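S.K.: Got a sequence here, can you model it:
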Amino acid sequence: MIVPALVLALAGCNRPADGVAHDVATAPADAFLAAIAAHCGKAYEGRIIEDTPAPTGKDPFAGQRLVMHVRGCEDPAHQLKIPFHVGDDHSRTWVLTRTPHGLKLKHDHRHADGSPDAITLYGGDSTPPGTAQRQQFPADADSVAMFRRADMLASTHNTWAMEIEPDERFVYELTRPGGRRFRVAFDLAHPVALPPPPW
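M.R.: The predicted structure follows:
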């Protein structure tokens, strides 16, 4: 039978040379990472499709061109680095890393001189199993501790998510209890000119 044979084949591949478990339980993480890696070397423009509640103070995204660049692809089955450019601000890079249990998302924030921001490398591990189209990342303990030290208490409840509809769109999402919901959708059908390197 085809299905049991496929399951056995996947289960038999759970100890590759990289030491990361690739089995039936974590196969969605591999498929998700591969779907993004298919866009390595390309950039795409995005737009905010949801931002609730509406910002009351200065909004760093208002009126800015939003571009994602699938750039860091040296080992695409293990890690991808995706700079997220907001106008002339090149400080943000999403780092997706394969782990034994799924994926880890970290936000690498840097200043123009390349030095790390005080609030950087926050994120979390994916909630298993996820799907080939969507992965969610609740804030991990290190991120919660960082947010508490910075008196960013609302952020301690952050959950980030990423979605991909192959060759159609990529979505980055931030949610937290109380109704906070921020989503940016990128058009994967129409690559744009490459932005400058991230900071």
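S.K.: switch to C-alpha atoms for all contacts and neighbour counts from now on
M.R.: Noted.
S.K.: who touches the residue nearest to residue 140 when sequence neighbours are not counted in this structure?
M.R.: Nearest residue to residue 140, sequence neighbours excluded (C-alpha to C-alpha, 6 or more residues apart in numbering): residue 124, at 4.6 Å. Residue 124 makes contacts with 104-106, 137-140, 143, as judged by C-alpha atoms under 8 Å, 6 or more residues apart in numbering.
S.K.: so which two of these are the farthest from each other?
M.R.: Across the contacts of residue 124, the longest distance by C-alpha to C-alpha is 12.4 Å; it joins 104 and 143.
S.K.: Identify the contacts common to the two.
M.R.: 123-124.
S.K.: about what we covered before: determine how far whatever helix or strand the residue nearest to residue 140 lives in lies from the middle of the whole chain.
M.R.: Counting by DSSP states H and E, the element that carries residue 124 is strand 122-125. Here strand 122-125 is found 10 Å from its chain centre; the criterion is C-alpha atoms, centre = their mean, to the nearest Å.
S.K.: tally of neighbours for residue 173?
M.R.: When neighbours are counted by other C-alpha atoms under 10 Å, residue 173 registers 20.
S.K.: here's the other one to compare against:
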Amino acid sequence: MSKSEADFYSLMSSLCGKTFVGSTVYPDDPNHDFAGKKLVATVKHCNHREIRIPFSVGEDASRTWVLTPTPQGLLFKHDHRHADGTPDRITNYGGFSGSYKGEAVTGTKQFFHADDFTANLIPEAKSNVWMMEFIPETKELVYYLERHQKPRYKAVLKLQN
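M.R.: Sure thing, here's the model as predicted:
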């Protein structure tokens, strides 16, 4: 892992046990699945092997973001589960950290490019790039997704005291 990836992992580890609450910022579409729903992400289950961040959308707690340090770099995956805990058909998609549109990853901001597993699982998502950022000044966690280098989704969540 690069220093910036390790720094980001360390930063997220330092937030273990903390909860962020927010909402969808983009798209501004009342028909979007997440529109008007409270978003909650709690940094949990932190160790040197992985960080698991359950992410709920309203009452739907089926999603968990997973950060894993690997020899190839920092890996970000989306773990989707049914209420009984069994994996969803569409799960474990994501990819490795890397610079994007000329912007390098940093200790507070990472870009994750869709990997081959994701491209095979969700062919239309092969161009996906997810961004996760913690802004220390505002204590906000930003989750952002582009597809075909165009904005697709953005959520901003504020650290709760």
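S.K.: Show me what the residue nearest to residue 140 of the first structure lines up with in the second structure.
M.R.: Aligned counterpart of residue 124 of the first structure in the second structure: residue 95 (TM-score structural alignment).
S.K.: Then residue 111 of the first structure?
M.R.: Aligned partner of residue 111 of the first structure by TM-score structural alignment: residue 82.
S.K.: Against residue 64 of the first structure, how distant is the alignment partner in the first structure of residue 45 of the second structure?
M.R.: Aligning on TM-score structural alignment places residue 45 of the second structure opposite residue 72 in the first structure. If you measure residue 72 of the first structure against residue 64 of the first structure using C-alpha to C-alpha, to the nearest Å, the figure is 23 Å.
S.K.: coming back round to it: between the contacts of residue 124 of the first structure, which sits nearest residue 88 of the first structure?
M.R.: For these, the nearest to residue 88 of the first structure is residue 106 (21.4 Å; C-alpha to C-alpha).
S.K.: residue contacts, the closest residue to the match of residue 45 of the second structure other than its chain neighbours?
M.R.: Distances taken as C-alpha to C-alpha, 6+ apart place residue 81 nearest to residue 72 of the first structure, at 4.3 Å, with adjacent residues excluded. Counting by C-alpha under 8 Å, 6+ apart, residue 81 of the first structure makes contact with 70-73, 93-96.
S.K.: okay if I get these as CSV plus distance to residue 128 of the first structure, neighbour count and secondary structure?
M.R.: As requested, these are arranged in CSV below (distance: C-alpha to C-alpha, whole Å; neighbours: other C-alpha atoms under 10 Å; DSSP: H, G, I helix; E, B strand; the rest coil):
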residue, distance to residue 128 of the first structure, neighbour count, secondary structure
70, 24, 22, coil
71, 26, 20, coil
72, 24, 19, strand
73, 24, 17, strand
93, 23, 26, strand
94, 20, 23, strand
95, 18, 18, strand
96, 15, 21, strand
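S.K.: JSON lines for those, including distance to residue 10 of the first structure?
M.R.: Conversion of the contacts of residue 81 of the first structure to JSON lines gives the following (distance: C-alpha to C-alpha, whole Å):
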{"residue": "70", "distance to residue 10 of the first structure": "27"}
{"residue": "71", "distance to residue 10 of the first structure": "29"}
{"residue": "72", "distance to residue 10 of the first structure": "27"}
{"residue": "73", "distance to residue 10 of the first structure": "24"}
{"residue": "93", "distance to residue 10 of the first structure": "32"}
{"residue": "94", "distance to residue 10 of the first structure": "28"}
{"residue": "95", "distance to residue 10 of the first structure": "26"}
{"residue": "96", "distance to residue 10 of the first structure": "22"}
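S.K.: out of these, which ones does the second structure keep as well?
M.R.: Compared against the second structure with both residues aligned by TM-score structural alignment, their matches' C-alpha atoms under 8 Å, the contacts of residue 81 of the first structure retain 70-73, 93-96.
S.K.: What number of residues are in the vicinity of residue 11 of the second structure?
M.R.: Quick note: residue 11 of the second structure (other C-alpha under 10 Å) scores 14 neighbours.
S.K.: residue in the first structure matching it?
M.R.: Residue pairing (TM-score structural alignment): residue 11 of the second structure is matched to residue 35 of the first structure.
S.K.: Now that match: which helix or strand?
M.R.: helix 27-37.
S.K.: Quick check: that helix compared with the second structure, mean distance?
M.R.: Relative to the matching residues in the second structure, helix 27-37 of the first structure has an average distance of 1.1 Å after the fit, by mean C-alpha distance after the TM-score superposition for the first structure.
S.K.: Contact partners for the match of residue 45 of the second structure?
M.R.: Residue 72 of the first structure makes contact with 40, 79-82, according to C-alpha under 8 Å, 6+ apart.
S.K.: got it, and residue 97 of the first structure?
M.R.: By C-alpha under 8 Å, 6+ apart, the neighbours of residue 97 of the first structure are 78-80, 103-105.
S.K.: what do we get in the second structure for residue 91 of the first structure?
M.R.: By TM-score structural alignment, residue 91 of the first structure lines up with residue 62.
S.K.: That concludes my questions; thank you for your assistance.
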